[in-house]
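S.K.: starting from these lines, generate the structure:
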Amino acid sequence: MDAMIAQVHAIVGDVDALVCAAGGFAPTGPLDETAVEDIERQLGINLKTAVLATRAALPMLRRTRGSIVYFGSAAVLPGATGGGMLAYAMAKSGVLALMRAVAEDERAHGVRANAVAPTSIRTAANVAAMGDRADYVSREEVAASVLWLCSDAARAVTGQVLRLG
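M.R.: Purely as a prediction, here's the structure:
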């Protein structure tokens, strides 16, 4: 991750936004039916990627007083159960905890950290897996929310989660 951020810096200079959108979903069932490997995989692709990207980009974001947007999930917000997706729910809860900690720790450096928490995003893979009638949020709606959180219009917003869908 450090090498990737260094390459980005070499090409475009300091950036003022980091969007941690890497991740993935897999149903894993309840705790006693969830393999440790599945927990490690979900934590790796959803949480560890966000941690490593944030660590690598922080020096640059401090210089630009930039913004970080994390991808959480509506499945881990208050009122959600996380049933049938223990490992995913653990990982996305961790992403939101990371966002809150970074928002507080980086406030003094002028770096903002927020998250979007979409329901299912309408993608070809999600439609194939869940059908066309699921409650989806469009990719355009997600992109508009991320752009707003990175913009000067949201300069006073940090430590917040936007539920989408």
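
S.K.: from here on, contacts and neighbour counts on C-alpha atoms
M.R.: OK.

S.K.: all helices for this structure, in order.
M.R.: 2-12, 36-42, 49-64, 86-106, 124-130, 139-150 (DSSP state H).

S.K.: buried residues, the second one. List them.
M.R.: With burial defined by 16 or more other C-alpha atoms under 10 Å, the residues of helix 36-42 counted as buried are 38-39, 41-42.

S.K.: the last one too?
M.R.: Judged by neighbour count (16+ other C-alpha under 10 Å), helix 139-150 contains these buried residues: 142, 145-147, 149-150.

S.K.: closest one of those residues to Asn114?
M.R.: Each of the buried residues of helix 139-150 was checked against Asn114 using C-alpha to C-alpha; the closest is Leu149, at 7.2 Å.

S.K.: and the residue nearest the centre of this protein?
M.R.: Phe71 (2.0 Å; C-alpha atoms, centre = their mean).

S.K.: that one reaches Ile45, doesn't it?
M.R.: No: counting by C-alpha atoms under 8 Å, Phe71 does not reach Ile45; the two are 11.8 Å apart.

S.K.: give me the common contacts of the two.
M.R.: Ala22 (C-alpha atoms under 8 Å, 6 or more residues apart in numbering).

S.K.: point out the most buried one among the helices of the chain.
M.R.: helix 86-106 (a mean of 21; mean count of other C-alpha atoms under 10 Å).

S.K.: and the gap between the residue of the chain most remote from its centre and Ala89?
M.R.: What lies farthest from the middle of the chain is Asp32; by C-alpha atoms, centre = their mean that is 26.9 Å. Distance, Asp32 to Ala89, by C-alpha to C-alpha, to the nearest Å: 15 Å.

S.K.: now the other sequence, so there's something to compare against:
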Amino acid sequence: MNRFDGRTALVTGGRSGIGRAVARRLRDEGAQICTAQRGADEEFPSVAVDLSDPDSAEAAVAEVVERFGALDVLVNCAGMMQEARVEDMSVEDWQRNLAVNLTGPFLMIRAALPRLRETRGSIVNVGSIEGLGSNPGHAAYSASKAGLHGLTRAVAVDHGGEGIRCNAVAPGWIDTDLNLDFIDSLSDPETFRREIGGIHPVGRSGRPEEVAAVVAFLAAEEAGFITGQVYAVDGGRMTQLSLP
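M.R.: This next block holds a predicted model:
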């Protein structure tokens, strides 16, 4: 299936984790891929971007269009998570989390809109189930992802008439290298794996490739009547009630 033949996709945070899986999935379906992050990408063509800098976002989009001729898909994958409750978090840390998780996608979308208008393109934001609920100590992460979900809906409403669609995925626990390294660092990794699997109705945690499959669907023309939606990719975790 080559749903993206002749199309160009820009994936922020495409060097690792979910972003890497998304870049590979879109490439395998025919897209020209460019990733965007601070460092170079050894697998894909890439552009340097500082997600807190409006000029950097504009320059990154301009460079992609200069290299590839157009921009058809923007996927905002880059993100960070810092554990702290509200009263324990400095204003500087709060602002840094929002800058990466919310302002960064805003700046990339703003820079990309004129190009996406030309191609009647699509945007997919990688939010989180923590934009729908929250784990303990995740004040900034939860707030920023909830904001990203809201931004997704706003862009869909404001720009749908121009042929631009904007959706989001909200992953749950996904076995990225970062999460797997965290598990391996614990004193009892196997117990944790069983417990994390047990909070999902499907009985396991997710894979980056499973999130990438939903991103690819939302970015493709076959999802042409879907916009402003946030798709949970969480193995049913948010649906399952705790025991009474």
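
S.K.: please state their TM-score.
M.R.: Overlay of the two chains. TM-score (TM-score structural alignment, normalised by the length of structure 1): 0.93; 162 aligned residues with a C-alpha RMSD of 1.3 Å.

S.K.: Provide the aligned range in structure 2 for the longest strand that structure 1 contains.
M.R.: Using DSSP state E, we find that the single longest strand of structure 1 is strand 112-118. Mapping strand 112-118 of structure 1 onto structure 2 (TM-score structural alignment) gives residues 165-171.

S.K.: mean deviation of that stretch from structure 1?
M.R.: When structure 1 is superposed, stretch 165-171 of structure 2 averages 0.2 Å from its matched positions, counting by mean C-alpha distance after the TM-score superposition for structure 1.

S.K.: number of residues surrounding the counterpart of Ala35 of structure 1 in structure 2?
M.R.: Here Ala35 of structure 1 is matched to Ser90 in structure 2, going by TM-score structural alignment. For Ser90 of structure 2, the neighbour count with other C-alpha atoms under 10 Å is 12.

S.K.: picking that back up, what's the match for the residue nearest to the centre of structure 1 in structure 2?
M.R.: In structure 2, Phe71 of structure 1 lands on Val126 (TM-score structural alignment).

S.K.: with Thr81 of structure 1 instead?
M.R.: Under the alignment (TM-score structural alignment), Thr81 of structure 1 pairs with Ser134 of structure 2.

S.K.: quick one: the closest residue in space to that match that isn't next to it in sequence from Arg153 of structure 2, how far?
M.R.: Nearest residue to Ser134 of structure 2, sequence neighbours excluded (C-alpha to C-alpha, 6 or more residues apart in numbering): Ser142, at 5.8 Å. Counting by C-alpha to C-alpha, the separation of Ser142 of structure 2 from Arg153 of structure 2 is 17 Å.

S.K.: ok so, going back, quick one: contacts for the residue nearest to the centre of structure 1?
M.R.: Contacts for Phe71 of structure 1 (C-alpha under 8 Å, 6+ apart) come out as 20-22, 92, 95, 115-118.

S.K.: then Ala53 of structure 1?
M.R.: 1-2, 5, 20.

S.K.: biggest separation within the residues you listed, which pair?
M.R.: Asp2 and Cys20 (14.6 Å).

S.K.: Gln229 of structure 2 contacts Ala168, correct?
M.R.: Yes: in terms of C-alpha under 8 Å, Gln229 of structure 2 counts as a neighbour of Ala168; the distance is 6.2 Å.

S.K.: give the residues shared as contacts by those two.
M.R.: Shared between the contact lists of Gln229 of structure 2 and Ala168 (criterion: C-alpha under 8 Å, 6+ apart) are residues Thr152.

S.K.: neighbour-wise, which of those two wins?
M.R.: It is Ala168, of Gln229 of structure 2 and Ala168, that has more neighbours when counted by other C-alpha under 10 Å, with 28 against 18.

S.K.: was I right about that one contacting Gly131?
M.R.: No: here Ala168 of structure 2 does not reach Gly131: they are 11.0 Å apart, not a contact under C-alpha under 8 Å.

S.K.: now for the two: what residues contact both?
M.R.: Residues touching both Ala168 of structure 2 and Gly131 (C-alpha under 8 Å, 6+ apart) are His149.

S.K.: just to revisit the earlier point, may I see the buried residues of helix 139-150 of structure 1 organised as TSV, with distance to Arg65 of structure 1 added?
M.R.: Listed next are the buried residues of helix 139-150 of structure 1 as TSV, based on distance: C-alpha to C-alpha, whole Å:
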residue	distance to Arg65 of structure 1
Val142	23
Ser145	19
Val146	17
Leu147	16
Leu149	13
Cys150	11
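
S.K.: coming back round to it: who's in contact with the match of strand 112-118 of structure 1?
M.R.: 121-131, 149, 152-153, 155-156, 159, 211, 214-215, 218, 224, 226-234.
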